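Enquirer: what shape does this take:
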Amino acid sequence: MNVGIIGIGTYVPENIITNEHFESYLDTSDEWITKMTGIKTRRFADDDMDTSDMAVIATQKAIEDAGIQKEAIDLIITATSSGNHTFPSVSCIIQEKLGLNPVPAMDQLAACSGFIYSLITAEQFVKSGTCKNVLVVGSEKLSKITDLNDRNTAMLFGDGAAAVVVSEVSEGKGFIAHEWGSDGSGGQYLFDNVETGYINMNGREVFKFAVRIMGDISTKVVEKANLTADEIDMFIPHQANIRIMEASRERLGIPKEKMSVTIDQYGNTSAASIPLSIMHELKNGKIKDGSKLVLVGFGGGLTYAGMTMVWGK
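Expert: Sure thing, here's the model as predicted:
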């Protein structure tokens, strides 16, 4: 059985926050932020819109794009680090808001690797025959857990959501190979501080880990898929930092035009960043039926995951 993505939907808030916003009250500049991170703008959700609200909008679009009825969804998995509550899960809220059947619903916490973690999880349920259509969501309202007065993190993160339907696809399409794992010893470098409620990050240590692991995992999933770098149509890294992304691209050995870059528009949207980038490249015509993709991410935990796939139903 081949398993892949049969539908996708996204949502980003309308409120655009520019680098000049942070320049106005922090010791920073548009030039510095752009050079060091690649970010020009990011989106912040309004106070009355939470993680689940964005997820519901993206989910409705994904189900419609998949061409199935909502009653056909068998399982909901949401990757998020910024849920409305510890519990109920965002997935349970989606189930209620959309009036879905009383299917299993759970959130998966692997930070910025969460979307790929959830794709891998969904694939197992479909392959085993337990589920036919799994809803996988990446949704984040990181603006609510970011200290906007902290020069080290304030300008890095944004809000957004994306959803896909994972199901059986035709021969030659779908997920090919994956790698995933964790290094808990690095958890001290990127975490949510329970005392403040805000993200804490040791940028230097996270950067070193990310440059190494993103390159390693990208190479491994291409090799496991029995592909070469020349055969990859699009490289879609987690949009954390343009310098990390460029280092990974160079390690993989693919040209710049084959790497998706959306960090300039959305900032780091954690679990939502990879599917938002997929949608961006679909709209730009860079991902077509039969395109070979490499997805790779890293995040707090520290976690990491990569996947090769062929786009299409």
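
Enquirer: CA atoms for contacts and neighbours, from now on please.
Expert: Will do.

Enquirer: burial measure for T196, as a count.
Expert: T196: 11 surrounding residues under other CA atoms under 10 Å.

Enquirer: got it, and D264?
Expert: D264: 17 neighbours (other CA under 10 Å).

Enquirer: next: the one 5 residues further on.
Expert: Other residues near T269 number 30, with proximity taken as other CA under 10 Å.

Enquirer: surely it and D159 touch.
Expert: Yes. T269 is within contact range of D159, at 5.6 Å (criterion: CA atoms under 8 Å).

Enquirer: list residues touching both of those two?
Expert: E140, L142 (CA atoms under 8 Å, 6 or more residues apart in numbering).

Enquirer: mind listing residues that contact stretch 58-71?
Expert: Here stretch 58-71 has contacts from 6-11, 98, 100-101, 135, 137, 161-165, using CA under 8 Å, 6+ apart.

Enquirer: which of these ranks first by neighbour count?
Expert: So for the contacts of stretch 58-71 (other CA under 10 Å), the most neighbours sit at V137, 36 neighbours.

Enquirer: separation between K141 and I232?
Expert: Distance, K141 to I232, using CA to CA, to the nearest Å: 32 Å.

Enquirer: remind me, longest helix of the chain?
Expert: The residue-count maximum for a helix in the chain (DSSP state H) belongs to helix 203-224.

Enquirer: which strands and helices sit next to it?
Expert: In terms of contacts (3 or more CA pairs under 8 Å, 6 or more residues apart in numbering; DSSP states H and E), helix 203-224 is packed against strand 174-182, helix 242-252, strand 292-299, strand 303-310.

Enquirer: do you know which of the ones you listed lies nearest E23?
Expert: helix 242-252 (19.8 Å; CA to CA).

Enquirer: run this one through as well so I can compare:
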Amino acid sequence: MTVGILRTGAYVPPRAVDNTTIAEWAGTTPEWIRDRTGIDTRRYADDREATSDLAFQAAVDLLGPREGWPRINSVIVATSTGDQAQPATAAALQDKLGLTGIPAFDLNSVCVGYLFAFEVAAGLIARGRDDGVALVVGADIYSRIMNRADRKTVSLFGDGAGATLVGQVPTGYGLLASRLVTDGELRSLVEVPGDTGLFRMDGRAVRDYVRTTLPKLVFEVLDESGFTLADMDRIILHQANTRLLETLIRELGMDPDRVPLTAPRYGNTGAASIPITLHSAHRERPLRRGERILLAGVGGGMSAGAAVLTWY
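Expert: I've put the predicted structure just below:
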């Protein structure tokens, strides 16, 4: 038995925040933001919206009418900006969806959290005894932890949620290989210190980590899967910022047409980034059975992950 992604959904708040607004906050210019990040706009949640609300909207987009829902055996939310310190945001999502008596829990590996959650879901399903599925959601509201005076970070982040159903697929499809890694000694590179509650990042050091760690993981999973980068039909990367993605595409020799980008219009949506981009790619050009997909990204911790799967 193999495990794969069965369905996708996403939600971004309607409020668009453009570079002119960010420039006013941070004392810079829209041109500086566009040149340095490649981001044109990002979405911010309403003051009344919680992370679980964004996750709920993405789940509803994925699940459709209630009468068509599959049997969901677990709810996993990847987030570093949960509704509150406790309980888990997944518990709030479970309640909003009317799902009872199943495990619901959060996972925090910052921007790469979705890949960690996907791996956990695959393990739960592989150990199961029925054909139920896992609801795996990446959701973050970064707008509330931004230092608006820091042009290097406030220009990057937006809010959103991406959802997937993870379940059994026929042999030959689904997850073929994956790698996850955390280098905790570098955890201070991306953090929200308790004394300020505001996001901070050593951008140059993070960029260096991405450019060394991510290629290593990517080629490890490709080797394990028996494929090459040229064999990948879609390459879904964490949307850290457009300029960094352009560097990775160039340095790894990726075909830009196979690497969809959502960063220019949504910014970096944290753990939601990979599932939002997968869903967007599917909406723009539906995934076909047998397509080979590479998922990869880096997040705080410092953590990184990569996975190769065949779409069913």
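
Enquirer: still on that earlier bit, K141 and I232 of the first structure - which one has more neighbours?
Expert: When neighbours are counted by other CA under 10 Å, K141 of the first structure and I232 differ, and K141 comes out ahead with 31 against 19.

Enquirer: among the contacts of stretch 58-71 of the first structure, which lie within strands?
Expert: 6-11, 135, 137, 161-165 (DSSP state E).

Enquirer: okay, T277 of the second structure and A240 of the second structure: tell me how far apart.
Expert: To A240 of the second structure, T277 of the second structure is 12 Å away according to CA to CA.

Enquirer: swap that for I102 of the second structure, please
Expert: 33 Å.

Enquirer: higher neighbour count, those two?
Expert: Looking at I102 of the second structure and A240 with other CA under 10 Å, you find the greater number of neighbours at A240, namely 24 against 12.

Enquirer: is that one in a helix, a strand, or coil?
Expert: Here A240 of the second structure is recorded as coil under DSSP: H, G, I helix; E, B strand; the rest coil.

Enquirer: ok, K132 of the first structure next?
Expert: From three-state DSSP, the assignment for K132 of the first structure is coil.

Enquirer: quick check, it in contact with Q124.
Expert: No. Contact criterion CA under 8 Å: K132 of the first structure and Q124 do not qualify, at 10.8 Å.

Enquirer: for these two, work out which one has more neighbours and name it.
Expert: K132 (20 against 13).

Enquirer: in contact with the more buried one, which residues?
Expert: A72, I73, D74, V126, S167, E168 are the contacts of K132 of the first structure under CA under 8 Å, 6+ apart.

Enquirer: mark which of the residues you listed are buried, thanks.
Expert: I73, D74, V126, S167, E168 (16 or more other CA atoms under 10 Å).

Enquirer: tell me the one of those nearest D183 of the first structure?
Expert: Of those, the one sitting nearest to D183 of the first structure (CA to CA) turns out to be V126, at 28.0 Å.

Enquirer: the closest one sits in which helix or strand?
Expert: Assigned by DSSP states H and E, V126 of the first structure belongs to helix 114-128.

Enquirer: related to what we said a few turns ago, Throw the helices and strands packed on helix 203-224 of the first structure into TSV and include mean neighbour count and distance to K208 of the first structure, thanks.
Expert: Listed next are these as TSV, based on neighbours: other CA atoms under 10 Å; distance: least, CA to CA, whole Å:
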stretch	mean neighbour count	distance to K208 of the first structure
strand 174-182	20	15
helix 242-252	20	9
strand 292-299	27	12
strand 303-310	26	13
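
Enquirer: adding distance to V56 of the first structure, write the ones you listed out as a markdown table.
Expert: Listed next are those as a markdown table, based on distance: least, CA to CA, whole Å:
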| stretch | distance to V56 of the first structure |
| --- | --- |
| strand 174-182 | 25 |
| helix 242-252 | 29 |
| strand 292-299 | 24 |
| strand 303-310 | 25 |
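
Enquirer: surely K220 of the first structure is in contact with A177?
Expert: No. Counting by CA under 8 Å, K220 of the first structure does not reach A177; the two are 9.2 Å apart.

Enquirer: end-to-end on stretch 180-199 of the first structure?
Expert: 23 Å.

Enquirer: show me how far it is from its chain's centre.
Expert: 17 Å (CA atoms, centre = their mean, to the nearest Å).

Enquirer: name the nearest residue to T81 of the second structure, sequence neighbours excluded.
Expert: Closest residue to T81 of the second structure apart from its sequence neighbours, by CA to CA, 6 or more residues apart in numbering: D140 at 5.5 Å.

Enquirer: relative to A58 of the second structure, how far out is the one you found?
Expert: Distance from D140 of the second structure to A58 of the second structure, by CA to CA: 12 Å.

Enquirer: what touches both of these two?
Expert: By CA under 8 Å, 6+ apart, the residues touching both D140 of the second structure and A58 are A161.

Enquirer: of the two, who's got more company?
Expert: D140 (34 against 27).

Enquirer: what's the helix or strand for the more buried one?
Expert: Judged by DSSP H and E, D140 of the second structure forms part of strand 133-141.

Enquirer: then E64 of the first structure?
Expert: Per DSSP H and E: E64 of the first structure is located in helix 51-66.

Enquirer: that older thread, restricted to strands, list the contacts of K132 of the first structure.
Expert: S167, E168.

Enquirer: for the contacts of K132 of the first structure, give me JSON lines that also has distance to Y189 of the first structure.
Expert: Converted to JSON lines, these look like this (distance: CA to CA, whole Å):
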{"residue": "A72", "distance to Y189 of the first structure": "41"}
{"residue": "I73", "distance to Y189 of the first structure": "37"}
{"residue": "D74", "distance to Y189 of the first structure": "37"}
{"residue": "V126", "distance to Y189 of the first structure": "35"}
{"residue": "S167", "distance to Y189 of the first structure": "36"}
{"residue": "E168", "distance to Y189 of the first structure": "38"}
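
Enquirer: what is the nearest of the contacts of K132 of the first structure to I33 of the first structure?
Expert: S167 (39.9 Å).

Enquirer: dump the residue contacts of the alignment partner in the second structure of that closest one.
Expert: Alignment note: S167 of the first structure maps to G167 in the second structure; criterion TM-score structural alignment. Neighbouring residues of G167 of the second structure by CA under 8 Å, 6+ apart: V3, G4, I5, L6, A122, I125, D131, G132, V133, A134.
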